[in-house]
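[1] Provided below for reference: sequence and predicted model.
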Amino acid sequence: MTHSFPPINETNDYDPNSLTVDKARELIHRYLTPVDGYEEIAIYDALHRVTAEHILAPHHVPNHNNSAMDGYAFNSRELTTPTIELTVIGSVYAGHPFTQSIAPGEAVRIMTGAVIPDGVDTVIMQEQVAREGDTIRFENKQIKVGQNIRLAGEDIQQGAVAVKKGQVITPAHMGLVASLGIATIKVHRQLKVAFFSTGDELCSVGEALKEGQIYDSNRYSLKGLLTSLHVECKDFGVVRDNPNALKQVFHEASLWADVIVSSGGVSVGDADFIKALMAELGQVVFWKIAMKPGRPLAYGKINQSHFFGLPGNPVAVMVTFYQFVQHALQVLAGQETTTELPQVRYRLLEPIKKTPGRMEFQRGIVLKDSNGEWCVKATGNQSSGVLSSMTQANCFIVLPQECGSLNKGDFVEVELFNGIL
């Protein structure tokens, strides 16, 4: 597994102790290039994959003029009197074209999706027609020439781009490509992401806790986050605070992965070895950001793999993943347009305390107040170790670096977790 990673030379033009969130995003994006490798897969199995080339329409969609309604098809030249009377000479069903000639004064019964026969150009809904035997009557009121007809190529013209390169395939794309008669498409290979946690204090789920130990939750949060992005991921477990053990895992992970994500071990404690190992095995772009939670965040490379060293606190892991890692993985996977959390403005239901100097991402709850207006409040304890705050929250309250404390009723920017409320 190899891919291009441009030389990193960012050590002289910024202070890593005060790197802003925007600058960190800019630096990361500078080194992101979609990984090499493609495969041809069936559109039936293509959900969540990323297209590697434009998909062009080999024919019009729809490929013929067809009826948008159950009704009667006739020629608009009949619209000469207030009341129209026509003779029905047959019926047209979807999949069964009508080949008989249609003379003046005649119409055909037509079903939704059926091909519009030669000689007619307008369809009236059956609910607007009175029929007796083979005779129909309807009023010439507000009838428009060509109404209730879907024209060939109305959806997609032959030769047009039906699905763009770098598009994540959704169920709608699957149906659209199938409507073109295309059975297989070219997609980027799946991104490979290795992840692990570091720390002597960590105990894996299912094991008995020893004195001073805690259960490792970060790998489970990371597994969920990575799975939601539909990458191929590999769990390297819990790695102890030992330089040799870390070095071995880094080596093994870099042989397999395009990206390595760790949690813990990137602060300035005596047992935090990751920054030194990054310098030894690869390159360091930055390792600290002026944000809360998540100040200790390392980015660089280990051998030829991109590396994100996330903080050890559970909330900080999730915040930094959403703010930095998610975008990077989407670009590396070949997406032309990446997913960003929807950002809107709401009034605060309660005051918020903040000291200027760092950008904060507080966990928040968007809800309706007593007047039925949408507003937002913090979840309560904003400690980066309180993971329950992420289960309660439905948004991040984004507080700029220069921002201080805010009062009830002030407007704040909010990043919604699940679309627009």
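    Cool, got the structure.

[2] going forward, measure contacts and count neighbours with C-alpha atoms only.
    Noted.

[3] quick one, what contacts Leu348?
    In this structure, Leu348 makes contact with Cys375, Val376, Lys377, Asn407, Lys408, Gly409, Asp410, Phe411, Val412, judged by C-alpha atoms under 8 Å, 6 or more residues apart in numbering.

[4] Would you mind checking which of those is nearest to Lys353?
    Asn407 (8.6 Å; C-alpha to C-alpha).

[5] Next up, a structure to set beside the first:
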Amino acid sequence: MTDLISVEEYLEKILGTVRPLNHFPQPLLESLGLPACEDVHSSISLPVFDNSAMDGYAVCHADVAAATADSPVHLPVVGEIGAGQATLLAMSPGTAVKIMTGAPVPQGCDAIVPYEWTDRGVANVVVSQAPSLGQHIRPAGQDVQVGDLIVEDGSLLGPRQIGLLAAVGRDRISTRPRPRVVVISTGSELREPGTPLAHDSIYDANSYLLAAAARRAGAIVYRVGIVRDDATTFRDALADQLVRADLVITSGGVSEGDYDIVKESLRELGTVWFGGVAMQPGKPQGFGLVGEDETPIFTLPGNPVSSYVSFQVFVLPAIRRMMGLLPYSRPFSRGLLTHAISSPPGRRQFLRAAYDVDAGRAVAAVTPVGGAGSHLIGDLAESNCLVVVPEDVTSIAAGEQVQVLRLDEEF
């Protein structure tokens, strides 16, 4: 066990190497889900001008203050103002102006009478209910004032923040870009889904699994075709992809076999570390920098469960660091184990399980799914969490609390 490094040590090495990408102004929709890299102060007020909250009539309040159903007020209608069609800028006492929702209130108006309180007259209007002073007028600056801080540096840009930025006239905001992630699967036995299988071949699930996970993490993903077990072919494929990569993920070829060409090819560079991490699954790992631009590369194990767990524990935090998203790693949740489990000593085990939230329970139930085999992708698909068993724990009884990583939760 002495040759294995801990999960924390390896993750610290990764996060100490990977750097946040440089920020620059991006179109609003491109910044969705990313943290702002600047404070944004509004250059305008919202509303920009006093405007009507109702379809109705702009009036002088004093003219209609006494209006009732039994004693209505009659006023001449001297004009009409639609949203974006404001040609009438002022009105006189003793008159009414038809006005639509959102249209600017003319000077001299201090109340809006909704259509429902009138006979909807065209040349003359009969007002049968009085508004209060200022009623149904949205005053300028009621929502946002010039100079207000509307987005703070570091805050996450969601749909509501994007809408607010657009409302004050911003079409761009400074954020770090989504990292461009290249995913490469290696293995002469691999075949593309949708093509025939030979007696000794399997479909390439890993590249789809990892590409989908990276995309869900917010990255721009390029899934590369299968690379056979040949060192020259792998080096050529990697060199071709580095031009468009901020980060590279490979799967397979990192153990101790005769055809583990990823380790063979990259070890010569002297910039990629290969070794064992005290975890199950996912013991064989590789990480380092390649190419002139020192692009980070993760070389993950070939078994799909090992590859996916490695992504969640190591690659996901790196992608989030590149985007400036905090926290880097998934937070732990807690649950009650429904069945007893065992774990090898000295290894942190990540066990597939189903996390079941029930309103009748104070703590969610956590049910192990399938066996411990790192090839069991069917069990992985049925899981929605990973039970994290510490290195010094070899068994946990049913009914005990466990730490879990909830795989489908946004954070």
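    On my side now, so go ahead. Everything numeric here is computed off the predicted structure, so don't read it as measured data.

[6] Which two among the contacts of Leu348 of the first structure are spaced furthest apart?
    Cys375 and Asn407 (13.1 Å).

[7] the more surrounded of the two?
    Taking other C-alpha atoms under 10 Å, Cys375 of the first structure and Asn407 do not tie; Cys375 has more neighbours (20 against 13).

[8] Could you check how far that one is from Ser221 of the first structure?
    28 Å (C-alpha to C-alpha, to the nearest Å).

[9] the strands in the stretch 101-250 of the first structure, which residues?
    106-110, 122-125, 130-132, 135-139, 149-150, 161-163, 184-188, 192-198, 202-203, 214-215, 232-239 (DSSP state E, counting those that start in this stretch).

[10] Can you classify Val262 of the second structure by secondary structure?
    Assigned with DSSP: H, G, I helix; E, B strand; the rest coil, Val262 of the second structure falls in the helix class.

[11] burial of it, as a residue count?
    There are 24 residues near Val262 of the second structure, going by other C-alpha under 10 Å.

[12] how about it, what does it touch?
    Taking C-alpha under 8 Å, 6+ apart as the criterion, Val262 of the second structure is in contact with Thr186, Ala231, Phe234, Gly252, Gly253, Val254, Thr299.

[13] what does Ala24 of the first structure give?
    Here Ala24 of the first structure is in contact with Phe286, Ile289 (C-alpha under 8 Å, 6+ apart).

[14] counterpart of it in the second structure?
    By TM-score structural alignment, Ala24 of the first structure lines up with Tyr10 in the second structure.

[15] Wasn't its match part of a helix?
    Yes. Using three-state DSSP, the assignment for Tyr10 of the second structure is a helix.

[16] what angle sits between the longest helix along the first structure and strand 232-239?
    Ranked by residue count, the top helix of the first structure under DSSP state H comes out as helix 243-256. Interaxial angle, helix 243-256 of the first structure versus strand 232-239 (axes from the mean of the first three to the mean of the last three C-alpha atoms, to 10 degrees): 170 degrees.

[17] what does helix 243-256 of the first structure rub up against?
    Contacts of helix 243-256 of the first structure (C-alpha under 8 Å, 6+ apart): 1, 192, 194, 236, 239-240, 260, 273-274, 277, 302-305.

[18] Mind picking the two most distant members of the residues you listed?
    Met1 and Arg240 (26.6 Å).

[19] So for those two, which residue has more residues nearby?
    Arg240 (17 against 13).

[20] so that one touches Ser204, yeah?
    No. Taking contacts as C-alpha atoms under 8 Å, Arg240 of the first structure lies outside contact range of Ser204: 12.0 Å.

[21] contacting residues for the spatially closest residue to Ile55 of the first structure that is not a sequence neighbour?
    Once flanking residues are discounted, Ile55 of the first structure sits nearest to Val163: 5.1 Å by C-alpha to C-alpha, 6 or more residues apart in numbering. Applying C-alpha under 8 Å, 6+ apart to Val163 of the first structure gives the contacts His54, Ile55, Leu56, His173, Val177.

[22] Which of those sits closest to Thr355 of the first structure?
    Among the contacts of Val163 of the first structure, and counting by C-alpha to C-alpha, the member closest to Thr355 of the first structure is His173, at 46.6 Å.

[23] Please tell me how far Pro82 of the first structure sits from Gly37 of the first structure.
    66 Å.

[24] try Gly199 of the first structure
    Note on Gly199 of the first structure: its distance to Gly37 of the first structure, by C-alpha to C-alpha, is 35 Å.

[25] Could you check which of these two has the larger neighbour count?
    Per other C-alpha under 10 Å, whichever of Gly199 of the first structure and Gly37 has more neighbours is Gly199, with 19 against 14.

[26] is it true that the more buried one touches Val239?
    Yes. Counting by C-alpha under 8 Å, Gly199 of the first structure does reach Val239; the two are 6.5 Å apart.

[27] Helix, strand, or coil at the spatially closest residue to Arg330 of the second structure that is not a sequence neighbour?
    Using C-alpha to C-alpha, 6+ apart and skipping the chain neighbours, the partner closest in space to Arg330 of the second structure is Leu405 (6.5 Å). Here Leu405 of the second structure is strand, with the state taken from three-state DSSP.

[28] Leu405 of the second structure contacts Val389, doesn't it?
    No. Look at Leu405 of the second structure against Val389 with C-alpha under 8 Å: they stay out of range, at 11.1 Å.

[29] ok, Gly113 of the first structure - contacts?
    By C-alpha under 8 Å, 6+ apart, Gly113 of the first structure lies in contact with Asn66, Ser67, Ala68, Met69, Tyr93, Ala94.

[30] A helix includes the fourth one, no?
    Just to be clear, that refers to Met69 of the first structure. No. Per three-state DSSP, Met69 of the first structure lies outside any helix segment and is coil.

[31] any idea how far the nearest residue to it once chain neighbours are set aside is from His173 of the first structure?
    Using C-alpha to C-alpha, 6+ apart and skipping residues adjacent in sequence, the residue nearest Met69 of the first structure is Thr112, 4.6 Å away. With the distance defined as C-alpha to C-alpha, Thr112 of the first structure ends up 23 Å from His173 of the first structure.

[32] Please consider this matter closed, and thank you.
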